[in-house]
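Asker: Got a predicted model here, sequence first, then my questions.
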Amino acid sequence: MTTTTAPAAARRTRVTASTRTRIKNGPGVWGAYLFLTVAAILWLIPLLWAVYTSLRPKADTDRLGYFSIGGSYGFSNFAQAWTQGGFLTYFGNSAFITIATVVLTLFFASMMAFAVSRFSWRFNVTLLIMFTAGNLLPPQVLATPIFELFKLIQLPYSISDSGSLLNQLVGVVAANTGFQIGFCTFVLSNFMKAIPQELGEAARVDGAGVWTQYWRVIMPLTRPALAALGTLEVIFIYNDYFWPLILIQSGNRLPITTAINNLQGQFLSNYNLLSAGAIITVIPTLVIYLALQRQFVAGLTLGASKG
C-alpha cells in the first residue's frame, strides 16, 4: 500500500508544482505586471516632472523651454517658496487640524465600533447603518447648514475672537471629524467583529469592565487597522481644501493647501516656484506613509483575509 501511494503522491506534487508554475508564468500574470508598471509610470511622471521643474531657475526655463534639458539646477526655488509662501505658519495650522482630527476620529470611531461589534443590543445595527449612511452625503450639500450652525454657536471671546465656531481651527476639526467618523466606524467594526468573542468573555470572567475590555483587550488587537486608517486619514485631512475655505476667513489660519496661492503672481505665474511649493506640501504625507508603510500594508492585508 505504501509503495503504490508514494508514487501517486509524488505525481500529484509534480502536477501541482507544474500547475503553479504555469499560473505564475501565464499571460494573465505578465499582463497584470505590464498594466501595473504602465500605471505606476503614468502616476510618477507628473511628480518627477514637478521635481525637475522645481530644481530649475525660471530664467533657464524661459530661455530653453519647459520641455528641455540644460541650464543650472539648485534649491533656490524651495528657499524662495518657503519664505514667500509663509509655509511655516501654514504647516502649523495643518498640523493642528490633521493631528486633532485624526486622534478624535479614531478615538470616537473605535468606541462606536466596539459598542456595535462586541455587544448585542437593540439598535446596534441601526446605529451602524446611520453612521455609514452619513458618508453618502457629499460635503457640498451640507456646507450651508454647517456654516449657519457654526455661526449660531456662541463662544466666549476669550476662546474665540469671532464669538462663534467660524474662523476657528477647532471648527474645521469638528467638521472633518464629523464627516470622517462614519467611515472609520464602519472599517473598525469589521475588524472588531473578526476578533473572537471568547476574548471578551474571558476578560469578563476575570472581572474586567467595559472600559477595560475596550482599552486593554480590543484596542491592542486593532493596531494594524488603526495604523492603516490613521495613514489614510492623515492624507485625507492634510489635503482637504474645502472645509478650511468655507469656515475660515483669516489668511493666517488657513492650512498648507492654500499656501501655494501666495506664490501666484497677479500678472505672471512662476511655475518653477509653484512646483517647488507643491513639492514642499507633499513631503509630510510621503514621510508619514513611509514611516507607517508596514503597518498600513498589514492593516489592508488583515482586512482582505478576514473578509
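Answerer: On my side now, so go ahead. Numbering: from 1, shown residues only.
Asker: When you work out contacts or count neighbours from here on, use the C-alpha atoms and nothing else.
Answerer: Will do.
Asker: Following element in sequence after whichever strand or helix holds residue 34, please.
Answerer: Here residue 34, judged by DSSP states H and E, is contained in helix 27-54. Counting by DSSP H and E, the next helix or strand C-terminal to helix 27-54 is helix 58-64.
Asker: what helices or strands is whichever helix or strand comes after that following helix leaning on?
Answerer: Counting by DSSP H and E, the element after helix 58-64 in chain order, helix or strand, is helix 76-85. Contact here means 3 or more C-alpha pairs under 8 Å, 6 or more residues apart in numbering; DSSP states H and E; on that basis helix 76-85 packs against helix 271-291.
Asker: What residues of the helix it packs on count as buried?
Answerer: Neighbour-count burial for helix 271-291, counted by 16 or more other C-alpha atoms under 10 Å, picks out 271-282, 284-285, 289.
Asker: other SSEs contacting the helix or strand just after it?
Answerer: Scanning forward in sequence from helix 271-291 by DSSP H and E, the next helix or strand is helix 293-305. Applying 3+ C-alpha pairs under 8 Å, 6+ apart, one finds that helix 293-305 contacts helix 223-238.
Asker: so how far is the helix it packs on from its chain's centroid?
Answerer: Chain-centre distance of helix 223-238: 5 Å, with C-alpha atoms, centre = their mean, to the nearest Å.
Asker: and the comparison structure, right after this:
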Amino acid sequence: MSTLANPIPRTTAAAGTTRTSGKRHYGTHIFLTVMAIMWLIPLGWSLFTALRPKADTDKYGYFSLGGTFNFDNFIQAWTQGGFSKYLLNSVIITVPAVLLTLFFASMMAFAVSRVSWKFNVTLLIMFTAGNLLPPQVLAAPLFEMFKHVTLPYSFSDSGNLLNTYISVIAVDTAFQIGFCTFVLSNYMKALSSDLTEAALVDGAGIWRQYWNIILPLCRPALAALGTLEVIFIYNDFFWPLLFIQSGNRLPITTAINNLQGEFLSNYNLLAAGATITVIPTLIIYLVLQRQFVAGLTLGSSKG
C-alpha cells in the first residue's frame, strides 16, 4: 500500500512546479509584450502618418482617422529625396565595412581565444575597453588626421581622405571590431580544444586551423553579428556627415535632409522617407532571422 501511495504526492509536486513555472513565464510574457508594443508604436505611428496626405492631416489633425490613405508620400519622398542614389552609397559603405569587421574581428578573436601567448588577455581587454570610448570624442582628431593624409587627385578629388567612402568604411570598421571580437572570442572559447589539437598533430598551421576548422564552426555567430553590423553601420548618421562633404556620396540616412523645407516641414513626407530607410534593414533581418536567433541562442543550453 505504501508503494502505491507514493506516486500521488509526486504528481502533486510536479503539478505545483508546473504552476510555479507557468506563473513565472506569465510575468515574463507580459513584460516582453509591453516592451514590444513600446518599440512598435513609433514605427506604426510613422507608417500611419506616411500613408496620409498632408492636407488631410492639417484638416483632421494627427490624432484622427479621417481622410484618405495612399502611397503618394512614398513616391514623392523617393523621387524628391533621391533615395535610389543614396541607397547605392549606403551599400558601397555598408557591405565592405561589415565584411572587413567580421574578417578582422574573427582573426583577432582566434588569436586571443585559441592561441596561448603572452598578450592574448591584454589585447582582449584593450579591444573590449575601446567600446567604452564615445566615438564623438575622436571626431576632431580623426577629421584632422584624414585631412592631412595626402592622396592623388585621381584617387580622391579632395586630395586627402576626406570626402571619400574609404574614410567612413575605415572608421566604422575600427569602431565595430571591438564588439565583434568580444562576442566571437567568447564563442570560440566554447569550442572544443581537441579540434585544433588534432589539426596541429596532423601538421595544420595557424592559418589552416583558423580558416578551415574554427571559422566554419562560427557561421551562426557570424550570421548574428553580420545582421547586427549591417543595422549598426547602415543606420550610422554621424561619421558620413562628418567626413563626406559631397552630397552625391552621402548614405541614405542623410537623404531625409533633402525632404526638409526651408520654411515649412512636411512631416508626412518626412515620415515616408524615414520608413523607406527602415525597409532594407527590415528585409535583411527577416531573411537572416533564423541564423540570427540561432547565433544568439547557440550554447545557451550548455552547462
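Answerer: Perfect, I can see it now. What you see is a predicted model, and the numbers here were worked out from it, not measured in a lab.
Asker: Any idea what the TM-score comes out to?
Answerer: TM-score of the superposed chains, computed with TM-score structural alignment, normalised by the length of structure 2, equals 0.95; 303 aligned residues with a C-alpha RMSD of 1.8 Å.
Asker: Grab the nearest non-local neighbour of the aligned partner of residue 231 of structure 2 in structure 1.
Answerer: Mapped onto structure 1 by TM-score structural alignment, residue 231 of structure 2 lines up with residue 235. Residue nearest to residue 235 of structure 1 in three dimensions, not counting chain neighbours: residue 285, with 6.2 Å by C-alpha to C-alpha, 6 or more residues apart in numbering.
Asker: how close does that neighbour sit to residue 278 of structure 1?
Answerer: For residue 285 of structure 1, the distance to residue 278 of structure 1 (C-alpha to C-alpha, to the nearest Å) stands at 12 Å.
Asker: repeat for residue 212 of structure 1
Answerer: 45 Å.
Asker: Next: residue 293 of structure 1.
Answerer: Counting by C-alpha to C-alpha, the gap from residue 293 of structure 1 to residue 278 of structure 1 is 22 Å.
Asker: just residue 198 of structure 1 next, same as before
Answerer: 50 Å.
Asker: quick one: which helix or strand includes residue 100 of structure 2?
Answerer: helix 83-113.
Asker: which secondary structure elements does whichever helix or strand comes after that helix contact?
Answerer: Next in sequence after helix 83-113 of structure 2, counting helices and strands by DSSP H and E, comes helix 120-130. Contacting helix 120-130 of structure 2 under the criterion 3+ C-alpha pairs under 8 Å, 6+ apart are the following elements: helix 83-113, helix 165-189.
Asker: Helix 120-130 of structure 2 aligns to what range in structure 1?
Answerer: Helix 120-130 of structure 2 covers residues 124-134 of structure 1 once aligned (TM-score structural alignment).
Asker: chain center to the matching stretch, what's the gap?
Answerer: Using C-alpha atoms, centre = their mean, the offset of stretch 124-134 of structure 1 from its chain centre is 22 Å.
Asker: And stretch 27-34 of structure 1, by the same measure?
Answerer: Averaging C-alpha positions (C-alpha atoms, centre = their mean) puts stretch 27-34 of structure 1 29 Å from its chain's average.
Asker: now stretch 13-26 of structure 2
Answerer: Centre-to-centre, stretch 13-26 of structure 2 and its host chain are 36 Å apart (C-alpha atoms, centre = their mean).
Asker: ok, now which ones touch the equivalent of residue 150 of structure 1 over in structure 2?
Answerer: Counting by TM-score structural alignment, residue 150 of structure 1 lines up with residue 146 in structure 2. Applying C-alpha atoms under 8 Å, 6 or more residues apart in numbering to residue 146 of structure 2 gives the contacts 160, 161, 162, 167.
Asker: Pick out whichever of those sits closest to residue 14 of structure 2.
Answerer: In terms of C-alpha to C-alpha, no member of the contacts of residue 146 of structure 2 lies closer to residue 14 of structure 2 than residue 167, at 61.2 Å.
Asker: Need the residues that contact stretch 250-257 of structure 2.
Answerer: Defining contact as C-alpha under 8 Å, 6+ apart, one finds that stretch 250-257 of structure 2 is touched by 81-83, 86-90, 93, 234-237, 240-241, 244, 270, 273-274, 277.
Asker: That one: end-to-end distance?
Answerer: The first-to-last residue distance of stretch 250-257 of structure 2 comes to 11 Å (C-alpha to C-alpha).
Asker: Also stretch 53-71 of structure 1?
Answerer: Here stretch 53-71 of structure 1 reaches across 12 Å from its first residue to its last, counting by C-alpha to C-alpha.
Asker: in it, what's buried?
Answerer: Going by 16+ other C-alpha under 10 Å, stretch 53-71 of structure 1 has these buried residues: 53, 54, 55, 56, 57, 58, 60, 61, 66.
Asker: Using JSON lines, lay out these together with distance to residue 184 of structure 1.
Answerer: Output for these, formatted as JSON lines (distance: C-alpha to C-alpha, whole Å):
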{"residue": "53", "distance to residue 184 of structure 1": "38"}
{"residue": "54", "distance to residue 184 of structure 1": "37"}
{"residue": "55", "distance to residue 184 of structure 1": "39"}
{"residue": "56", "distance to residue 184 of structure 1": "42"}
{"residue": "57", "distance to residue 184 of structure 1": "44"}
{"residue": "58", "distance to residue 184 of structure 1": "44"}
{"residue": "60", "distance to residue 184 of structure 1": "48"}
{"residue": "61", "distance to residue 184 of structure 1": "45"}
{"residue": "66", "distance to residue 184 of structure 1": "43"}
